[in-house]
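> My questions concern the predicted model and sequence given below.
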Amino acid sequence: MAEPVLPIPPRFDADALYFVPLGGAGEIGMNLSLYGTKGRWLMVDLGITFGNESTPGVEVIVPDTSFIEERRDDLVGLVLTHAHEDHLGAVPYLWPFLECPVYATPFAAEFLRHKLREEGLNGDVELVEVAQGERFQVGPFDLELVPTPHSIPEASHLIVRTDHGVTFHTADWKHDPEPLVGNPVDEERLRRLGDEGVHAVVGDSTNIFNKDHTGSEGEVRRSLIELFGRYHGRIAVACFASNIARLESIAVAARANGREVALVGRSLWRMHDTARACGYLTEAPRFLTDEEGAYLPRDKVVYVCTGSQGEPRAALRRIAYDSHPHVTLGSGDVVIFSSRIIPGNERPVLDVQNRLASLGVSIVTSRDALVHVSGHPGAQDVRNLYTWLKPRIVMPVHGERLHLDEHAAEARALGIETVLSTLNGQVVRLDGSDPGVVGAVPVGRFAVDGERLIPLDSEVVRDRRRMAVGGAVVVSLAVDERGRLAAEPRLAARGLLDPKEDAEDLEDMIEVVRGAVASVRPADRGRDEVLEEAVRVAVRRAFRQSQSRRPVTDVHVLRV
C-alpha cells in the first residue's frame, strides 16, 4: 500500500523540535538529516549514493536539498559523523547552495579537504575541526561527538541537546571489543547518558538482520595472518579504501609472512595520505606503489586493490581484464575479497570474479574464511545500546524499508514507548506528549552530470535509460518548400541495426519513412512539426513490430 501523502506543515512552531530526513531513511546511502528548533536548522551528514544499471551514465547521485536551501539563512551548520562517502560525499557538490559552517573530527575534515580541492572549493568552506568528546554550540543546539568503533577512524555518534531533551543520533557504528583503530565502545559513558535521560534515538539499521553481535576487526587480523601463509603466489586483497584498520591488518599480515604491500588505486592512496596526516597507520610500514610492487618476487608481494564492488574503472577490474599497466595475476595467485557486496552490486562483482578465475586466479570470500566483518551493529548490539540509553523514542534510519521495519520490531520488543519508522521527507515532531509525523517536505535525487546537477527523473536521464534498452534512431529529411522529399532520407539506428549486416532492414525503414512523409496531407507538409511527428510515430511503430523495441527517435527536417 502506498504511503499517505502528507501536507507540508504551513509553519514550523519555533517552540517545537523537528526531525526531517532528506536522505538515508528508506534507503542505504545518501544520508542527510535535519533538526529544527527555535526557527533554526541543523544538518547532520550530507552523503551520496551511486548510480547503477538503471541510471546509465550516472556515477554519483546526491539528495535534493531544495527544502533547506529555501531556509539556508536559518541553517546554522552541518555536522559530519564520519568520513564515508554516503555521509559526506555530497558536500563538494551541494555546499555552494547551502554556504554553512561544516563541523567534523580531524580525520573527516582532512579527508573532506582532499575532496574540496578536487572541486575547486579549497578555502571556501568554513571547516571547523571538533575533537571527539568536546561539547560545542551551534545555534540553539548543544552538541557532542561521542566516539564509536566503525570501519573508518573517528566515527562519532552525535548528541543533540535542546530545550526538549537529548536526541542521540548514531553514526554508522558497532560494538567492537578489539577495533584496532580507536577505542572500544565506552559503555559506562553511554549508561551515564541514559541515566541523564535520552528523549530519542535516530539509529543505524543496516545490519539489523544479523541477530547476533557484529564480529571484531581483531579477529580478521589474526585470520589474515594465517590465510596469507597458505599461498606462495601473488596475493591481492580487495577492500574498502576507507577501512584503515583493515589496511593496517593487511600490512601486519604481510609482514608476518615476509611480504611487502603495494597499494593499487587512487582512492586507497587518498585514504592512506589522510590517515598518515592524522596519526594513523602507525603499525604499518611504507606502502609501495603498484609499479614498485611489480618488481617483487611473486611470493613477496601483497597488492591492496580498489574495486571490491566490481566498479568499472577500479583497479581490480582492470587487473581482471588484463589491462592494468603494472599488475598482472595468473595461475597460482589469489584474490581475497575482504569486503561485503553492497546490495545491487552482485552482478559486477561476479563478473570480475569470473574474469579472474578465467586467468587461473583463486578467489577467497567471506564464505571461505574470516576475511571481513561488518562495520554496522547486529541486532544484539542494538539491543544493548537501547538498554543502556533507555530512550523514550526510537527512529530507525540508514536502511531500506525492510531494515527499518525489522529495527522497529526489535525496539518494540524492548518496550520502547514510541517507535517511528520514518521515511525520507517526513516531518517528525519530537516534542510534546504525542510525537509523530506531522507532514512532509519535497525530496528527490540529483545526478552529478559533469559540472551540473540534473534531476534523476529528468528527461535527460529518462532518455538515457530508454536508449540503453530500446536504442536510438535519428532520421534526417531534406524537403522542398512544398514538403516533398528533395533527397533520399537518412536513417541511423544505433543499437538496433548494423549498417553492414542489416542493410536490407535499413532500406525497409527508409521506405517506412517515405511512406510516412507521403501520408501527410499536402496542406500540412509545410509544417515541420507535422512531418517530424508522422515519421517518428511510423518509425517507432515499425521497430515495435519488428524488434519489440521502442527506440528514442529524433527526426530532423531541412528545407531546401
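Arrived safely.

> For the rest of this, base every contact and every neighbour count on C-alpha atoms.
OK.

> Longest helix in this structure, by number of residues?
Looking across the chain with DSSP state H, the single longest helix is helix 528-547.

> Tell me which other helices or strands that helix touches.
Judged by 3 or more C-alpha pairs under 8 Å, 6 or more residues apart in numbering; DSSP states H and E, the packing partners of helix 528-547 are helix 503-519, strand 552-559.

> just so I know, which of those lies nearest residue 431?
Nearest to residue 431, of all the helices and strands packed on helix 528-547, is strand 552-559, at 51.6 Å by C-alpha to C-alpha.

> Excluding residues flanking it in the chain, which one is nearest residue 397?
In this structure, residue 397 finds its nearest non-sequential neighbour in residue 25, 4.7 Å apart by C-alpha to C-alpha, 6 or more residues apart in numbering.

> distance of the one you found from residue 206?
Separation of residue 25 from residue 206 (C-alpha to C-alpha, to the nearest Å): 11 Å.

> Compare these two (neighbour count), which wins?
Taking neighbours as other C-alpha atoms under 10 Å, residue 25 and residue 206 compare with residue 25 leading, 30 against 25.

> chain center to stretch 219-226: distance?
Centroid separation between stretch 219-226 and its chain, computed with C-alpha atoms, centre = their mean, to the nearest Å, is 28 Å.

> I should have written stretch 257-267 there, sorry.
Chain-centre distance of stretch 257-267: 25 Å, with C-alpha atoms, centre = their mean.

> How about stretch 457-469?
21 Å.

> ok, residues contacting that stretch?
54-57, 549, 551-552 (C-alpha atoms under 8 Å, 6 or more residues apart in numbering).

> next one: stretch 532-540
509, 512-513, 516-517, 520, 549-551, 553-557.

> now those residues: which count as buried?
509, 512-513, 516-517, 549-551, 553-557 (16 or more other C-alpha atoms under 10 Å).

> any chance of those residues in TSV, plus distance to residue 284?
Converted to TSV, the buried ones among the contacts of stretch 532-540 look like this (distance: C-alpha to C-alpha, whole Å):
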residue	distance to residue 284
509	65
512	69
513	68
516	71
517	72
549	56
550	56
551	55
553	57
554	58
555	61
556	62
557	66
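
> Among those residues, which one sits closest to residue 354?
Nearest to residue 354 among the buried ones among the contacts of stretch 532-540: residue 549, at 30.8 Å, using C-alpha to C-alpha.

> Next one for the comparison:
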Amino acid sequence: MTVPSHDELLFLALGGAGEIGMNLNLYGHAGKWLMIDLGIGFADGTMPGIEVVMPDPAFIEERRDQLVGIVLTHAHEDHLGAVADLWPRLRAPVYATPFAASVLKRKLTEAGLVETVPVTEIPLSGRFSLPPFELELITMTHSILEPNALAIRTPLGTVFHTGDWKIDPEPLLGDVTDEAVLRRIGEEGALAMVCDSTNVFVEGEAGSESTVRANLEKVVKAAKCRVAVTCFASNLARVESIALAAVAADRHPVLSGRALVRMVEAAQECGYLLDFPACIPESQAGFLPRDKVVLICTGSQGEPRASMAKLAKGDHRDLVLEAGDTAVFSSRVIPGNEHSVGRLQNALLARGVEIVTDSDVNVHVSGHPARDELVQVYQWIRPKIAVPVHGELRHMVEHASLARACQVPETIVAPNGTLVRLAPGPAEIVDHVPAGRLARDGDGVVPIDGASLRERRKLLWNGAAAATLVVDGKGQPMAPPKVTLRGFEDEEGVLGKAVVAGLEEMLGDLKAADRADDERLEQAVRTVVRRVVRTHLGKKPLTDVHIVRI
C-alpha cells in the first residue's frame, strides 16, 4: 500500500498505541495523509545517555508529498514534543490552537526553526479544511490549557479523535468539555471513535481540579516551615492553585524551574493567568523566613536536572530544603518512573523533609477519563467502531471490552504499526508497517536499535577493552601488546596481564599468513581479548583492536 484510495479511510498509529506517550496518528484517504500529534516519550535505564525518545516517522517520511498537515491536539510533550526534531523530515504545515502554538514556537526558537516551520493558529472550536479532510476542533478538559478533540470528516464518514481528555465541571482554568458539540456529532452519526485509554482500569470519574485546590490550601496552611510543591509544569490550573494556596497561608510563591516559567509566560501571552499572584525570584527566596515561602517546583517524575531533584541533593544554587520542611507531590507517577521518583523521595526523607503525596491527601487528579467518563462519551458519540489508543496493550484490550459493553458494534485493537481500514466496512486490519523508535542523542536524532546505542548498551553492561599491537610487515611483534580495560575492577592489573599473556601466546602460535593479514590478525586479537575477559569475569566486552605495522 503506497497511496490511500478514494474509496477507503485508513488509520495508522506510529506512536502512542501500545504505550503511553509518543503519540503519532495518521489518517489516510483519497491519496492523502493527515497527521494528528507528533510527541515524545522518556527513556528508561536501558538507554544510557538518552532522555527523550520519539516515533520513527519513516513510513510517512517516504510519503511526505501526500502529507497535508500536522494537527496538534494540545501542548503536552507527548503530543507536540517531537515537532522540532522531526519536522525537517516531514516539512508539512502545522496547525494548533493559540496556547499550543505559543508553547511550540518557544521550542522551535530553541531549535532555530521558528522562521522555517509554518505554524497556523486555529481558534478554539474552529473549523478548517485540509482536503480531502474537513476538521472541527472540539473543546475538552484535560490537565493543560486548550485540549482539543477532533471531528475528522470525509465522504466515508466522521472520525471522532478524542486526544487527551476528561470531564471536569470545574477545571478552574479554561473551558469545560463542550457536551453540546459531542452530542451533535453523535446525532449526525460517527463512523469511529479513536479514544484515550489511559485510565480505563480506574472506576468512577477522574475528579475535579477544584477539589485539589481546596486540599492544597489545607496542606500549605498546616505546614510549619518551608513548603515545596512539585507538579507537571503544563498543569497551569494546578500551578495557579499552589500559588493561591501560598497567598492564603500568608506565604510568597516562588516559581522554581525554567519549564514552569515558560509555561506561565505562554499562558499569559494567550490571555490566561493575568491575575497570577506575584512571585519572588529564586535568587531572593532564600532570604525569606521558612514559614513565608512556597516553592513551586519542576521535577515531579524524579528528573535529575529538575528543581526538586536539586533540592533533594542539596545542590540548588539559590534554594534549600531542611529538616522540618514539607515536600508535596501534586502529581501521579507515570509508569516507568517509579524508581526515579522513589530515589527522589528517599533523598528528601534523608534530609528530614516530610513528604505528602496523593496517597496521603487528595492533592492530585488525573487528566484522563476514568470508566464512567468513557461510558458517558460513548453514549454521546455512539460510534460504529471503537479504536482504543493512548495506552499499553492491556489498556487497549480492556478499553475494547468496555466499548463492546457500551454497545459499540465493532472494536479494533491496533498497536503501533497496524494499518486499519475504517471504511468501507467492516473495519479490519489490512497491513502492518514498521513502527520504530528514535532517540534524541545530544543535538542529533538516532535510531534506538542503531549501532551507536547498541554499542553504548553493551559498554554499560559489559565494559570495554582496547588492544594495540605493533608489528612488522610479516606480523612479528615489535613491542609488547598494549591493553586498556574500562569498566572492570582490575586495580592490581591481574586481568590486564592475563590478556597480554594471551595475546603473546596467540602471536606465537598464529600462522604466518594470518599475521600478515590485518583483518585476520585483528579478529584473532579480538577473540583472545574476549575469551580471557569472559574466563575471568563472565563478561563479553566491547572490544577495539588497533594494528600498527612498522
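Received the coordinates, thanks. From a predicted model like this one, the values you see are computed outputs, not experimental measurements.

> Any idea what the TM-score comes out to?
The TM-score (TM-score structural alignment, normalised by the length of structure 2) is 0.98; 550 aligned residues with a C-alpha RMSD of 1.3 Å.

> overlap in contacts of residue 25 and residue 206 of structure 1?
398-399.

> The aligned partner of residue 64 of structure 1 in structure 2: neighbour count?
In structure 2, the residue paired with residue 64 of structure 1 is residue 56, using TM-score structural alignment. A total of 22 residues lie near residue 56 of structure 2 under the criterion other C-alpha under 10 Å.

> how far away is residue 56 of structure 2 from residue 426 of structure 2?
Residue 56 of structure 2 sits 29 Å away from residue 426 of structure 2, taking C-alpha to C-alpha as the criterion.

> now the strands: where do they sit in the stretch 151-300 of structure 2?
Assigned by DSSP state E, counting those that start in this stretch, the strands in the stretch 151-300 of structure 2 fall at 157-161, 192-196, 227-230, 252-256, 293-297.

> Could you single out the most deeply buried of those strands?
When these are scored by mean count of other C-alpha atoms under 10 Å, the highest mean neighbour count falls to strand 293-297 (a mean of 28).

> which residues are in contact with that strand?
With C-alpha under 8 Å, 6+ apart, strand 293-297 of structure 2 has contacts from 226-231, 239, 242-243, 246, 251-257, 260, 285, 306-308.

> Okay, angle between that strand and strand 252-256 too, please.
Interaxial angle, strand 293-297 of structure 2 versus strand 252-256 (axes from the mean of the first three to the mean of the last three C-alpha atoms, to 10 degrees): 20 degrees.

> For residue 546 of structure 2, list the residues it contacts.
Residues near residue 546 of structure 2 by C-alpha under 8 Å, 6+ apart: 466-469, 522.

> Show the contacting residues for residue 151 of structure 2.
Residue 151 of structure 2 makes contact with 135-138, 158-161, 185, according to C-alpha under 8 Å, 6+ apart.

> Correction: the previous question concerned residue 92 of structure 1.
Contacts of residue 92 of structure 1 (C-alpha under 8 Å, 6+ apart): 115-116, 119, 121.

> Most neighbours among the contacts of stretch 457-469 of structure 1, please name it.
When neighbours are counted by other C-alpha under 10 Å, residue 551 leads those with 26 neighbours.

> Now do the same for that one: its match in structure 2.
Checking TM-score structural alignment: residue 551 of structure 1 goes with residue 541.

> ditto for residue 465 of structure 1
In structure 2, residue 465 of structure 1 lands on residue 457 (TM-score structural alignment).

> burial measure for its match, as a count.
Look at residue 457 of structure 2: counted by other C-alpha under 10 Å, it has 18 neighbours.

> Over to the one 3 residues further on?
Here the neighbour count serves as a burial measure; for residue 460 of structure 2 (other C-alpha under 10 Å) it reads 16.

> mind listing the helices for the stretch 151-300 of structure 1?
Along the stretch 151-300 of structure 1, the stretches classed as helices by DSSP state H, counting those that start in this stretch are 187-196, 217-228, 244-256, 266-277, 290-293.

> Closest one of the contacts of residue 151 of structure 2 to residue 321 of structure 2?
When these are compared for distance to residue 321 of structure 2 (C-alpha to C-alpha), residue 138 wins out at 43.2 Å.

> Please identify the helix or strand for whatever residue of structure 1 lines up with residue 4 of structure 2.
The alignment partner of residue 4 of structure 2 in structure 1, by TM-score structural alignment, is residue 12. Using DSSP states H and E, residue 12 of structure 1 sits in no helix or strand.

> sorry, back to before: make TSV from the helices of the stretch 151-300 of structure 1 and add mean neighbour count and distance to residue 402 of structure 1 to it.
TSV is the format used below for the helices of the stretch 151-300 of structure 1 (neighbours: other C-alpha atoms under 10 Å; distance: least, C-alpha to C-alpha, whole Å):
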stretch	mean neighbour count	distance to residue 402 of structure 1
helix 187-196	14	28
helix 217-228	19	27
helix 244-256	23	29
helix 266-277	17	32
helix 290-293	18	42
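
> do you know which of these lies nearest residue 106 of structure 1?
helix 266-277 (9.5 Å).

> okay, the strands of the stretch 151-300 of structure 2 in JSON lines with distance to residue 207 of structure 2 next?
Shown next, in JSON lines, are these (distance: least, C-alpha to C-alpha, whole Å):
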{"stretch": "strand 157-161", "distance to residue 207 of structure 2": "22"}
{"stretch": "strand 192-196", "distance to residue 207 of structure 2": "17"}
{"stretch": "strand 227-230", "distance to residue 207 of structure 2": "19"}
{"stretch": "strand 252-256", "distance to residue 207 of structure 2": "25"}
{"stretch": "strand 293-297", "distance to residue 207 of structure 2": "22"}
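
> and the gap between the spatially closest residue to residue 552 of structure 1 that is not a sequence neighbour and residue 502 of structure 1?
Leaving aside its sequence neighbours, residue 552 of structure 1 sits nearest to residue 472 (C-alpha to C-alpha, 6+ apart; 4.7 Å). Residue 472 of structure 1 sits 16 Å away from residue 502 of structure 1, going by C-alpha to C-alpha.

> Those two: which has the busier surroundings?
The neighbour comparison of residue 472 of structure 1 against residue 502 (other C-alpha under 10 Å) goes to residue 472, with 20 against 12.

> pretty sure that one contacts residue 543?
No - counting by C-alpha atoms under 8 Å, residue 472 of structure 1 stays clear of residue 543, with 10.7 Å between them.

> what residues are shared contacts of the two?
residue 551.

> Ok, which of the strands of the stretch 151-300 of structure 2 comes nearest residue 312 of structure 2?
Residue 312 of structure 2 sits nearest to strand 227-230 of all these, at 10.8 Å, using C-alpha to C-alpha.
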